[in-house]
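Q: With the input below, show me the fold.
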Amino acid sequence: MGTDQQKTFKVLITTVPFGELDQNPLIELNNQNNIEYVINPINRKLKEHELAEMIGEFDALIAGTEPITRYVLENATNLKLISRVGIGLDNVDLLFAKENGIIVSYTPDAPAPAVAELTIGHILNSLRGISFSDQNLRSGIWYRTQGQRIAGCIIGIIGVGRIGTRVLKHLQGFSPSKILVNDLNRNDELYKSFNATYTTKEEIYKNADVITLHVPLTSKTRNLITLKELKLMKSSAMLINTSRGGIINEDDLYIALNQEMIKSAAIDVFVNEPYNGKLVELPNCYFTCHMGSMTTDCRSRMEIEATLEVIRYLNKKPLQNIVPQEEYDNQLNM
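A: Next comes the predicted model:
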């Protein structure tokens, strides 16, 4: 006997926080009569085995940076869509997902403004010693740190995509003495419009006072910065990474900072998160907790875009942010 009742579509939301800054993603889900959702009950980044145990019954996953590995996907017997809150995809086994007919979408534009601004914040902190001065004062030490202005520096940007381009734009107001850029997809017209000079990564390592990284984690960028590259840098160089953990070899960075091969590093992303490694021992390494996208507007946009993609899928409407083939190609040799 037939029925008009539509099957319940089950959604697991693993990214945290979710729906706290802005209730609209939850409102959108609640407006769908046949959606049931569960928000991460552990309220932290899930480990691989935790997600594997949890995912079995769900049709869609609104995901953060937790490991969505082959093992996890083998347990995702009902999964049809992964809607990633964010831009990085190194935590998702795209190739295995594709083999099993699981669509992957993401929110590539939403995080860019916030990550770019955090990068500028790290540059300013590195040049002026803001957090160092704060720590001194709290320890009863009144010491006026002698810093540098961006205007007197050569800034090197490796990776001039969505975020790198915004960093390039923000830097215009500070008038650096020179901006050096490198990207796989060279765009001389863009660089000219921002008074930037295209060059090799090696020339950036050798000449830049500040080097900031804005590349995805792929087989080509994993361990992009090792002791070899760090030795090329000026002893006064400052290294910024707000892109992905794994791009800088953390053990090599520890050696370089400990031996003062470079002046400092500012790191927002780590191989293993939450981070509790030995870099925290060093006074010339500054940290933030993978918070590049964590501004109210950008985080809200990421969450609502990922949510609407799930609703489009449920209602058989075209998805707007399906991961392009290029991202799958990036994982072929990883």
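
Q: For the rest of this, base every contact and every neighbour count on C-alpha atoms.
A: OK.

Q: Strands of the stretch 201-334 of the chain, start to end?
A: 210-213, 238-241, 264-267, 285-287 (DSSP state E, counting those that start in this stretch).

Q: In JSON lines: those, plus mean neighbour count and distance to R128.
A: Formatted as JSON lines, the strands of the stretch 201-334 of the chain follow (neighbours: other C-alpha atoms under 10 Å; distance: least, C-alpha to C-alpha, whole Å):
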{"stretch": "strand 210-213", "mean neighbour count": "25", "distance to R128": "12"}
{"stretch": "strand 238-241", "mean neighbour count": "24", "distance to R128": "12"}
{"stretch": "strand 264-267", "mean neighbour count": "24", "distance to R128": "12"}
{"stretch": "strand 285-287", "mean neighbour count": "19", "distance to R128": "12"}
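
Q: Let's see this one next, to set against the first:
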Amino acid sequence: MRIAVLDDYQGAFGALDAARRLGDHEVVVFRDSVRGAALIERLHGCEAAILLQQRTALPREVVECLDTLRMIAQTGRHTAHLDLRALAERGIVVSAVGSGTPAVTAELTWGLILAALRGLPDEVARLRAGSWQGSVGTRLIGTTLGVLGLGGIGGRVAAVGAAFGMEVLVGGRAGSADRAAAAGYAVAADTADLFTRSDVLTVHLPLNASTAGIVTADHLARMKPGALFVNTSRAGLVAPGALAAALAAGRPGRAAIDVFDDEPVLGATDPLIALPQVTATPHLGYVEWGVLETLYGSAADAILAYAAGEPTGVVTPPDEPLAGR
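A: Below is the predicted model of the structure:
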């Protein structure tokens, strides 16, 4: 088969065992992102495609023009970026397989928090430019870490905060409250209370119909002027435009983000990147060698199983019509 590996930004695929295991097939790796007609052209002649997380969306208008594609190996379980009904109508099998590890996203979260509070990006740039010490950092010990969503990632972030001597305050659904109580963390009265009391507020929720826009302008306006808002989950958890407006108003005073509404962000097209109060990274939360080995390895397994006539991890369309993208 001719297999397209899409959006391999770092060119990592060729260094992984997954590439070796697909050596009997023709594999073409693309390092940039394209959409629409360019994506259709890119996939022409390919029978299978490997999609890394949600980097590539396949809406109906693209799917209906895919004339040779027969199989998609989607890494991870999330498929909201794929029009599953359109794919099924075209007879294209979708295997959603493998997952990352919460630990590496939790590590990146703390890297962003420390970088923002101690002004590390500016100090690195200043030192390289020949200057010495231009800012004063903010401590963690004795402050309040707010965690919205105490799941696999949020739980690890909370544990590190506690180790730094922070008071951990948890918000979210009943499951988060139960886990917080079991771990000895405080539980916020509601989401507004969580945002009001936190010095560092980090969001760790999946993005779905019930969580889209769950962080509102009102929530952000309740934060302290010196507080830090952190998002390494999904940009869509925050109401459109709310974070940029809140930062302009001074509440919160800073933000550290790894996710954007429209990725990849090229040429500083997202307004948050230009704000001096923002420490930003290009969605690096899961980008780590061990995670990529697992994700691409699962994709290779799925393609080999499909080639052998025994597809695995097949995802079927929902019973109801898909909502528009």
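
Q: where does the TM-score land?
A: TM-score of the superposed chains, computed with TM-score structural alignment, normalised by the length of the second structure, equals 0.84; 317 aligned residues with a C-alpha RMSD of 3.0 Å.

Q: for the strands of the stretch 201-334 of the first structure, which one sits closest to G156 of the first structure?
A: Closest of these to G156 of the first structure is strand 210-213, at 4.6 Å (criterion: C-alpha to C-alpha).

Q: Over in the second structure, find the residue span the closest one aligns onto.
A: Counting by TM-score structural alignment, strand 210-213 of the first structure lines up with residues 200-203 of the second structure.

Q: Quick one: distance of that stretch to the chain centre.
A: Centroid separation between stretch 200-203 of the second structure and its chain, computed with C-alpha atoms, centre = their mean, to the nearest Å, is 15 Å.

Q: still on that earlier bit, output the strands of the stretch 201-334 of the first structure as CSV; include the columns distance to L61 of the first structure.
A: Compiled in CSV, the strands of the stretch 201-334 of the first structure are given as follows (distance: least, C-alpha to C-alpha, whole Å):
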stretch, distance to L61 of the first structure
strand 210-213, 29
strand 238-241, 28
strand 264-267, 29
strand 285-287, 30
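
Q: Tell me the counterpart of N75 of the first structure in the second structure.
A: Checking TM-score structural alignment: N75 of the first structure goes with C65.

Q: How about that match: what's its closest non-neighbour residue?
A: Leaving out its chain neighbours, the residue that sits closest to C65 of the second structure by C-alpha to C-alpha, 6 or more residues apart in numbering is I40, at 6.6 Å.

Q: The one you found: which element?
A: Using DSSP states H and E, I40 of the second structure sits within helix 36-43.

Q: what distance separates that helix from the centre of its chain?
A: 24 Å.

Q: what's the average distance of the helix or strand that that helix is followed by to the first structure?
A: The helix or strand immediately downstream of helix 36-43 of the second structure is strand 48-51, counting by DSSP H and E. Comparing strand 48-51 of the second structure with its match in the first structure after superposition yields a mean distance of 1.2 Å (mean C-alpha distance after the TM-score superposition for the first structure).

Q: and strand 48-51 of the second structure, which stretch of the first structure?
A: Using TM-score structural alignment, strand 48-51 of the second structure pairs with 60-63 in the first structure.

Q: One more: stretch 217-228 of the second structure?
A: Against the first structure, stretch 217-228 of the second structure falls on residues 227-238 (TM-score structural alignment).

Q: list the buried ones in the matching stretch?
A: Neighbour counts over stretch 227-238 of the first structure (16 or more other C-alpha atoms under 10 Å) mark L227, E229, L230, L232, M233, K234, S235, A237, M238 as buried.

Q: Stretch 69-87 of the second structure now?
A: Buried residues in stretch 69-87 of the second structure (16+ other C-alpha under 10 Å): 69-76, 78-80, 82-87.

Q: And for stretch 166-178 of the first structure?
A: R166, V167, L168, H170, L171, P176, K178.

Q: And stretch 51-63 of the first structure, by the same measure?
A: Neighbour count says stretch 51-63 of the first structure has L51, A52, M54, I55, G56, E57, F58, D59, A60, L61, I62, A63 buried, by 16+ other C-alpha under 10 Å.
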